[in-house]
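Colleague: dropping the sequence and predicted coords here.
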Amino acid sequence: MLIEDLLYTTENSLIVQSLHSQLGVEPTNGDGFGVGWYDDRPTPGRYRSTEPAWNDRNLREVAGHIRSPMVLAHVRASTGTPVQLTNCHPFRHGPWLWMHNGGLAGFSAMKRDLLLAVAPQLFPHIEGSTDSELFFYLALTFGLESDPPAAVARAVGLIEEVGRQHGQQFPVQMTVATTDGDTLWAFRYSTEGRSRSLFRSTDISVLREQYPDNPVLHRLSDDARLVVSEPLGGLRGAWHEVPESTCIVIRHGQEEFLPFAPTVLEPVG
């Protein structure tokens, strides 16, 4: 898809959401942004900035010229960590990209315990100070590259155990998207059972028949799928909410829904 169609051309595009989020905790997401995409190179490209997404003219310029079969895009509202480039999503390790919406409650208190759980060979690659990036490296530690649902379940299990040791009743609030460029895994889960919003698109070929005059639909292939925090527009029947405690797996236009629950680990400490 053309990155411009994800960021700018729809009724409730990501740029609109960066200023006027309807379903997010914060209506304004102006603490930086990032876009990651795949092409024929072994690692994905990224463009990140600490500027508000709506105010970056270079983003507007490049978005109209980059096409990719897999795109991740994120606008940030900081939950307490600094506004700096290394804290902007998506995070990258090798061919993998990772984005997280939500937060880890009591992160400053449990940060040390979680950092010590990261595999020694991965630890030097942590660049920023966010809970989201540390979450990514915990998932990598637990085998993200071989079994993403199991790795994320183990990471969440560890975070919840450590969080409870530090007095947090509901340590995890998350929607997560991660990809190796070929398959997308998206998760919706929270310890409390009241997770941030997550939606998936309807089959594009069906929508194209329903809305033959919509130009964006005609620029997308039949197997295109979008997973978003908020619907990008108001087309009736275009969006379906992803259920609580679910992992959705999308590969080559095919969708699979898996129940998601944290894997309980041995207590830390």
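Modeller: Arrived safely. Numbering: from 1, shown residues only.
Colleague: CA only for contacts and neighbour counts going forward, please
Modeller: Noted.
Colleague: which parts of the stretch 51-200 of the chain are helices?
Modeller: Along the stretch 51-200 of the chain, the segments classed as helices by DSSP state H, counting those that start in this stretch run 57-63, 107-116, 131-141, 148-165.
Colleague: dump these to CSV, plus distance to Ser18.
Modeller: Compiled in CSV, the helices of the stretch 51-200 of the chain are given as follows (distance: least, CA to CA, whole Å):
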stretch, distance to Ser18
helix 57-63, 14
helix 107-116, 24
helix 131-141, 19
helix 148-165, 27
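Colleague: so which of those helices gets nearest Tyr47?
Modeller: Ranking the helices of the stretch 51-200 of the chain by proximity to Tyr47 (CA to CA) places helix 57-63 first, at 8.0 Å.
Colleague: name the helices or strands packed onto the closest one?
Modeller: helix 3-7 (3 or more CA pairs under 8 Å, 6 or more residues apart in numbering; DSSP states H and E).
Colleague: still on that earlier bit, can I get the helices of the stretch 51-200 of the chain in CSV with distance to Asp5 and mean neighbour count?
Modeller: Below are those laid out as CSV (distance: least, CA to CA, whole Å; neighbours: other CA atoms under 10 Å):
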stretch, distance to Asp5, mean neighbour count
helix 57-63, 8, 14
helix 107-116, 35, 16
helix 131-141, 26, 24
helix 148-165, 28, 22
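Colleague: put this beside the first:
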Amino acid sequence: MPIWADDNFPEIAETIRSHSVLAAVRSATADTSHEESEAAPFRREQWLFSHNGAVPDWRHLLADLGETEHLVLDARSDSALLWALAATRLSTGRELPSHVLLELLRAIAAIRPTARLNLLLSDGQAITATA
């Protein structure tokens, strides 16, 4: 759940021990919901992903990228959409995490040059980040 609404967070935070932790706190982009499904990090298999920033006109991003046929989202936000795009690329297993993020950045920046794209991606062993 969003950290600002989680009464258990202070107690849980005192007990977390790990060699690799990915955590993020962000505000919500305009025109997104504040539901639990919107709280980063997003997860699939060993991957954790977080986005801090904003993608203008994100609701039309898939059409502008020409990727409308294969993405199904539980969440409704720019961050969830970026995660779906990254996760689709990661699921092929053909690209390094750094290449996935670089290609995603290039694709989004080409059509949304004012987007703020601070991304974190972890497989539990390493963290790849952009700023």
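Modeller: Yep, that arrived. Source: prediction; values computed, not measured.
Colleague: circling back to that earlier point, out of the helices of the stretch 51-200 of structure 1, which is closest to Ile250 of structure 1?
Modeller: Evaluated over those, closeness to Ile250 of structure 1 peaks at helix 148-165, with 12.6 Å, by CA to CA.
Colleague: same for the closest one, what does it pack against?
Modeller: Other elements packing on helix 148-165 of structure 1 under the criterion 3+ CA pairs under 8 Å, 6+ apart are helix 107-116, helix 131-141, strand 172-179.
Colleague: can you redo the ones you listed as CSV with distance to Arg188 of structure 1?
Modeller: Shown next, in CSV, are these (distance: least, CA to CA, whole Å):
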stretch, distance to Arg188 of structure 1
helix 107-116, 19
helix 131-141, 14
strand 172-179, 5
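Colleague: which one, of those, ends up nearest to Val156 of structure 1?
Modeller: Distances from Val156 of structure 1 to each of these were compared using CA to CA; the minimum, 7.3 Å, belongs to strand 172-179.
Colleague: trace the closest one over to structure 2 and give me the residue numbers.
Modeller: Under TM-score structural alignment, the alignment places strand 172-179 of structure 1 onto residues 115-122 of structure 2.
Colleague: how near is the residue lying closest to Glu4 of structure 1 once chain neighbours are set aside to Arg57 of structure 1?
Modeller: Sequence neighbours aside, Ala63 is the residue nearest to Glu4 of structure 1 in space, at 4.6 Å (criterion: CA to CA, 6 or more residues apart in numbering). As judged by CA to CA, to the nearest Å, Ala63 of structure 1 and Arg57 of structure 1 stand 10 Å apart.
Colleague: what number of residues lie near Gly80 of structure 1?
Modeller: The burial metric for Gly80 of structure 1, expressed as a neighbour count using other CA atoms under 10 Å, is 12.
Colleague: oh, that last question was meant for His89 of structure 1, not what I typed.
Modeller: The local packing of His89 of structure 1 (other CA under 10 Å) involves 29 other residues.
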